[in-house]
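Could you look at this predicted model? Sequence included:
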Amino acid sequence: MNPATPFPIGTPGKPWGTAEKAEWRSRQVVRRSYQQEVVEPIKKLRDHFDVLQYGQLDYAPDQFPLYAVRSRDWDDTLPTALVTGGVHGYETSGVQGALQFLRQHAADYAGRYNLLIAPCISPWGYERIQRWNADAVDPNRSFHADSPAQESAALMQLVAPLDGQVLVHIDLHETTDSDESEFRPALAARDGVPYEPDGIPDGFYLVGDSENPQPAFQQAVIAEVAKVTHIAPADGNGQIIGSPVVAPGVINYTVKRSGLCAGVTNATFTTTTEVYPDSPRATPQQCNDAQVAAVRAALDYALAQG
C-alpha cells in the first residue's frame, strides 16, 4: 500500500468506531475451510491422542469450535509442553506446522512430556486469511485479564489449570509481505495514527521474552531451524522489525506486558517463531518444516536441561 493513499475505511487521524469496524468486517471473505484443513486433520489424531474442545467462537452467523490435542497418558510427574499455532489466522505454517508435528513427531515425546497443542487459535481469521478476529481485535495483543478477544480468553482458560507445570511454550507465527501491504496500514487506520512503513525481514527469526530471554535456548532453536531454512539477517540498523537483534535471528519483546500468546504461562522456556513464507528461497513445505524443527529443538533443549 502506498503510504500516501488513505486507507479505504475510516477518516485519517480518527480511530475507528462501530461503523468502521462493521465495514471492515463486511469486506472479509472466506477463502479456505477451517473444517477441512484443520478440524478434519485433528479428528484423525484421535486414535493416538486425546482431542478436546476447549471453547467455541460465536461470530454470528458463524460458530467455530476450538480444539486442542493432548497426550493420552497424561502424567503429572512429567513436564508439560505447550505448542500454539494460528493465533494470527493468516499465518498458515503456524497451523499446518503444529499439525505436522502432531502427525510426525509428537509420539516421540511419549513418557517424556505431557503435550498440549492448540493448532488453530483463530479459526475465523484462518478462513479469511486475516490477522485480526471478527471484532477487528488482534488476539496476539489480548492475552491478559478481561481479554477483548474470545480466542485469547478461551486459551487462557484452557491453560490456567496448568499454572506452574508448563516447562516450555513455543508459539508458531509468520511475518509476511502482507504485514506491510495490508495489516500495518489497517492497524494505523483503526487506531487513528499515521502509517509508518517498515521492512519485512527475509528469513526465519525468533521473538524471546525480554524479561526471561533464555539466550542459549533461543540459539539452540535457531541452530536447528537453520538446517531447514535461512535465518533473517539484521537490517542496516541492527534490527528486525524495529527491535534490536540480540543474537543471530533473535529479538526480544516484553511478552507478558504486550499481551502476547507466548506469555500465557509462566514457562521457563518460551519463544515465538516467525517464518517468512513469501521468500523466493522458501517453499510452503519448508515453512512447515521450519516450524516443526523449531518445536522439536525447543522440546529437546528444555528436556536436556534436566
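Cool, got the structure.

C-alpha from now on. contacts and neighbour counts both.
Fine.

Any buried residues in stretch 144-161, and which?
Using 16 or more other C-alpha atoms under 10 Å as the test for burial, stretch 144-161 gives 144, 147-156, 158-159.

just how off-centre is that stretch within its chain?
15 Å (C-alpha atoms, centre = their mean, to the nearest Å).

cool, stretch 114-123 as well?
For stretch 114-123 - counting by C-alpha atoms, centre = their mean - the centre lies 10 Å from the chain centre.

what about the helices in this structure?
Along the chain, counting by DSSP state H, helices occupy 18-26, 34, 40-43, 92-104, 123-128, 150-159, 177-178, 184-191, 215-225, 284-304.

Next, the angle from the first one to helix 184-191.
For helix 18-26 against helix 184-191, the angle by axes from the mean of the first three to the mean of the last three C-alpha atoms, to 10 degrees is 150 degrees.

Give me the helices and strands touching the following helix or strand past helix 18-26, please.
Where DSSP states H and E defines the elements, the next helix or strand beyond helix 18-26 is helix 34. If you count contacts as 3 or more C-alpha pairs under 8 Å, 6 or more residues apart in numbering; DSSP states H and E, helix 34 packs onto helix 123-128.

Can you check which of the helices of the chain gets nearest to residue 80?
Taking C-alpha to C-alpha, helix 284-304 is the member of the helices of the chain nearest to residue 80, at 9.8 Å.

And the closest residue in space to residue 23 that isn't next to it in sequence, how close does it get to residue 170?
Sequence neighbours aside, residue 9 is the residue nearest to residue 23 in space, at 7.4 Å (criterion: C-alpha to C-alpha, 6 or more residues apart in numbering). Distance, residue 9 to residue 170, using C-alpha to C-alpha, to the nearest Å: 35 Å.

now the buried residues of stretch 144-161 as a markdown table including distance to residue 196?
Below are the buried residues of stretch 144-161 laid out as a markdown table (distance: C-alpha to C-alpha, whole Å):
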| residue | distance to residue 196 |
| --- | --- |
| 144 | 27 |
| 147 | 27 |
| 148 | 26 |
| 149 | 26 |
| 150 | 29 |
| 151 | 28 |
| 152 | 27 |
| 153 | 30 |
| 154 | 33 |
| 155 | 32 |
| 156 | 32 |
| 158 | 37 |
| 159 | 36 |
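
from those, which is closest to residue 182?
residue 149 (20.8 Å).

measure the closest one to residue 136 for me?
Using C-alpha to C-alpha, we find residue 149 at a distance of 9 Å from residue 136.

just to revisit the earlier point, what about the helices of the chain, which gets the closest to residue 207?
Closest of the helices of the chain to residue 207 is helix 215-225, at 8.6 Å (criterion: C-alpha to C-alpha).

Quick one: residues in contact with the closest one.
Contact with helix 215-225 is made by 204-206, 208, 231, 247-250, 269, 271, 290-291, 293-294, 297-298, 301-302, as judged by C-alpha atoms under 8 Å, 6 or more residues apart in numbering.

still on that earlier bit, neighbour count: residue 9 and residue 170, which is higher?
residue 170 (25 against 15; other C-alpha atoms under 10 Å).

need the contact list for that one.
Shown in contact with residue 170 (C-alpha under 8 Å, 6+ apart): 82-84, 262, 270-273, 295, 298.

hold the first one in mind and look at this next one:
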Amino acid sequence: MEQQAYSIGVKGKKWGDAEKAQWFNAQSIKRSYQDEVVSKILALKDRFDVEQYGALSYDAKRYPLFAVKTHNWDANKATILVTGGVHGYETSGVQGAIRFIETQAANYSDKFNILVTPCISPWGYETINRWNPKAIDPNRSFYADSSAEESAALIKLLAELGVEMFAHIDLHETTDTDNSEFRPALAARDAVEHTNWNIPDGFYLVGDTINPQDEFQTAMIKSVEQVTHIAPADDSGKLIGVDLAQFGVINYATKALGLCAGVTDAKYVTTTEVYPDSPLSDDENCIVAQVAAITGGLDYLLTL
C-alpha cells in the first residue's frame, strides 16, 4: 500500500502550530464520554472505590478522569494495574476495562489489589481520535514531565499511590482507521514515510522486549482464543512489521517508546490489541476478548 497524501500540511515539512491548529479545528464530538463511560463508572460506587484523579484542561467539567479500585487494599497482596482508553478511539479498551470491573474484578480482589483507569483519554474517546487536542499521541508520552496531560495525570496518580505494581495490562485496538487516518496523519505531522501498512486480522499481544515474560503472554493468548481468533502472522512471518515472539505475541521496547505499558516497573506487562473491523468479530466480541485477556493473565499469576 502506498503512503496516502494528507489534507493538512506540506509533504516533507513537519507540522507547526498552524497545522496542528488546523487539525484540531477539523475534529468534532462524535459520542458522549459522560453517557457511555462516566455513567458506567459512577454506577460502580457501591461495589468499588471510585476516585477522580484529575480532569483534562480542555474542558475539566466534561472530561474528569476516574480510577476504580477494589475495596480493602492490603499491603500483603500484589497490585494489578489495568489501563484503557490511552488511545480514546479504541473503544473496546475502554469498554473492556469497564466490563472487567463490572463482571470479574471482585472475583480476584481476595488475592490482588486491583486498580483500573478505564479511559485515560476522554477527549480522544469523544472525537474518536488517537491523539489529544495538541496532536500528541498519549501512548508515546509516558515519561517524566510528559507533554501529554493525559499521560502526566496517570503518572501522577501512580506516584501518589506509591505502590509497586506486580502486573500491568494495557487495553488497545488496531483498526482500519489506523491506515485510513492515523498513520497518514502521523506521516504528515512528522514528515516521515511509512512502509508497513499491515493490519493483523485478530487479537494479538505486545510484550516488553527487555522483560517479555513469555508464559504470561501465552496464558493470555490461550484464554482469548476461547472467545475470538488470534491474529496469524503475515506473509513475512511478522505482525505490524515485527517478528513474532510466539504465536499471537510481539515485543516492543515499552519504556524507550514512552508507551503506557512501560509506565511502571511491573514484572508482568502486556498490551492487548483487538481488531474490531474483522469480518470474524464485532464490538461485543472485542469487549469479551479484552476481559478474557485480563482474566487469563490474572489466572496465570495466581499459579505463581
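Good, I have the coordinates. It should be emphasised that the depicted structure is a prediction, and the values quoted were computed from it without experimental measurement.

what's the TM-score here?
Remark: TM-score between the superposed chains equals 0.97 [TM-score structural alignment, normalised by the length of structure 2]; 304 aligned residues with a C-alpha RMSD of 1.4 Å.

returning to that earlier point: hey, which of the helices of structure 1 is tucked in deepest?
Comparing these by mean neighbour count (mean count of other C-alpha atoms under 10 Å), helix 123-128 ranks first with a mean of 25.

list the buried ones in the longest strand belonging to structure 2?
Secondary structure assigned by DSSP state E gives strand 165-173 as the longest strand of structure 2. Of the residues in strand 165-173 of structure 2, 165-173 count as buried by neighbour count, 16+ other C-alpha under 10 Å.

and after that strand, which helix or strand comes next?
helix 177.

could you check the distance from the residue lying closest to residue 143 of structure 1 once chain neighbours are set aside over to residue 144 of structure 1?
In this structure, residue 143 of structure 1 finds its nearest non-sequential neighbour in residue 259, 4.4 Å apart by C-alpha to C-alpha, 6+ apart. Shown here: residue 259 of structure 1 relative to residue 144 of structure 1, a distance of 6 Å by C-alpha to C-alpha.

Over to residue 54 of structure 1?
With C-alpha to C-alpha as the criterion, residue 54 of structure 1 and residue 144 of structure 1 are 18 Å apart.

go on, residue 105 of structure 1?
Residue 105 of structure 1 is 31 Å from residue 144 of structure 1, by C-alpha to C-alpha.

go on, residue 181 of structure 1?
For residue 181 of structure 1, the distance to residue 144 of structure 1 (C-alpha to C-alpha) stands at 28 Å.

Same question for residue 14 of structure 1.
Taking C-alpha to C-alpha, one finds residue 14 of structure 1 at 26 Å from residue 144 of structure 1.

got it, and residue 255 of structure 1?
From residue 255 of structure 1 to residue 144 of structure 1 the distance is 11 Å (C-alpha to C-alpha).

what does residue 173 of structure 1 give?
19 Å.

again, but for residue 150 of structure 1
Taking C-alpha to C-alpha, one finds residue 150 of structure 1 at 12 Å from residue 144 of structure 1.

now do residue 297 of structure 1
Per C-alpha to C-alpha, residue 297 of structure 1 is found 28 Å from residue 144 of structure 1.

Could you do residue 248 of structure 1 as well?
30 Å.

Which stretches in the stretch 1-150 of structure 2 count as strands?
Assigned by DSSP state E, counting those that start in this stretch, the strands in the stretch 1-150 of structure 2 fall at 49-55, 64-69, 78-84, 112-117.

which of the residues in the first one are buried?
Within strand 49-55 of structure 2, the residues scored as buried using 16+ other C-alpha under 10 Å are 50, 54-55.

Show me what that strand packs onto, helices and strands only.
strand 64-69, helix 149-161.

Dump these to JSON lines, plus distance to residue 218 of structure 2.
Below are these laid out as JSON lines (distance: least, C-alpha to C-alpha, whole Å):
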{"stretch": "strand 64-69", "distance to residue 218 of structure 2": "27"}
{"stretch": "helix 149-161", "distance to residue 218 of structure 2": "27"}
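
of all those, which lies closest to residue 212 of structure 2?
Using C-alpha to C-alpha, these put helix 149-161 closest to residue 212 of structure 2, at 22.4 Å.

Would you mind getting the average deviation of that closest one from structure 1?
Helix 149-161 of structure 2, aligned to structure 1 and superposed, deviates on average by 1.2 Å (mean C-alpha distance after the TM-score superposition for structure 1).

and the angle from that helix to strand 112-117?
Relative orientation of helix 149-161 of structure 2 versus strand 112-117 (the same axes, to 10 degrees): 150 degrees.

which residues in structure 2 does stretch 184-192 of structure 1 align to?
On the basis of TM-score structural alignment, stretch 184-192 of structure 1 is assigned to residues 183-191 in structure 2.

chain center to that stretch, what's the gap?
Taking C-alpha atoms, centre = their mean, one finds stretch 183-191 of structure 2 lying 21 Å from the centre of the chain it belongs to.

any residues touching that stretch, and which ones?
Contacts of stretch 183-191 of structure 2 (C-alpha under 8 Å, 6+ apart): 3-6, 8-15, 192-194.

Stretch 56-75 of structure 1 too?
39, 42, 48-55, 110, 114-121, 123-124, 134, 150-151.

so what's residue 297 of structure 1 up against?
Counting by C-alpha under 8 Å, 6+ apart, residue 297 of structure 1 touches 220-221, 224.

I'd like to know how far it sits from residue 101 of structure 1.
Counting by C-alpha to C-alpha, the gap from residue 297 of structure 1 to residue 101 of structure 1 is 12 Å.

Repeat that for residue 154 of structure 1.
For residue 154 of structure 1, the distance to residue 101 of structure 1 (C-alpha to C-alpha) stands at 23 Å.

cool, residue 37 of structure 1 as well?
Relative to residue 101 of structure 1, residue 37 of structure 1 is positioned 15 Å away (C-alpha to C-alpha).

next one: residue 244 of structure 1
Relative to residue 101 of structure 1, residue 244 of structure 1 is positioned 30 Å away (C-alpha to C-alpha).

same question, residue 69 of structure 1
12 Å.

who touches residue 179 of structure 1 in this structure?
residue 200.

neighbours around residue 247 of structure 2, how many?
For residue 247 of structure 2, using other C-alpha under 10 Å, the count is 15.

Give me the number of neighbouring residues for the closest residue to it other than its chain neighbours.
Leaving aside its sequence neighbours, residue 247 of structure 2 sits nearest to residue 232 (C-alpha to C-alpha, 6+ apart; 7.6 Å). Applying other C-alpha under 10 Å, we find 18 residues neighbouring residue 232 of structure 2.
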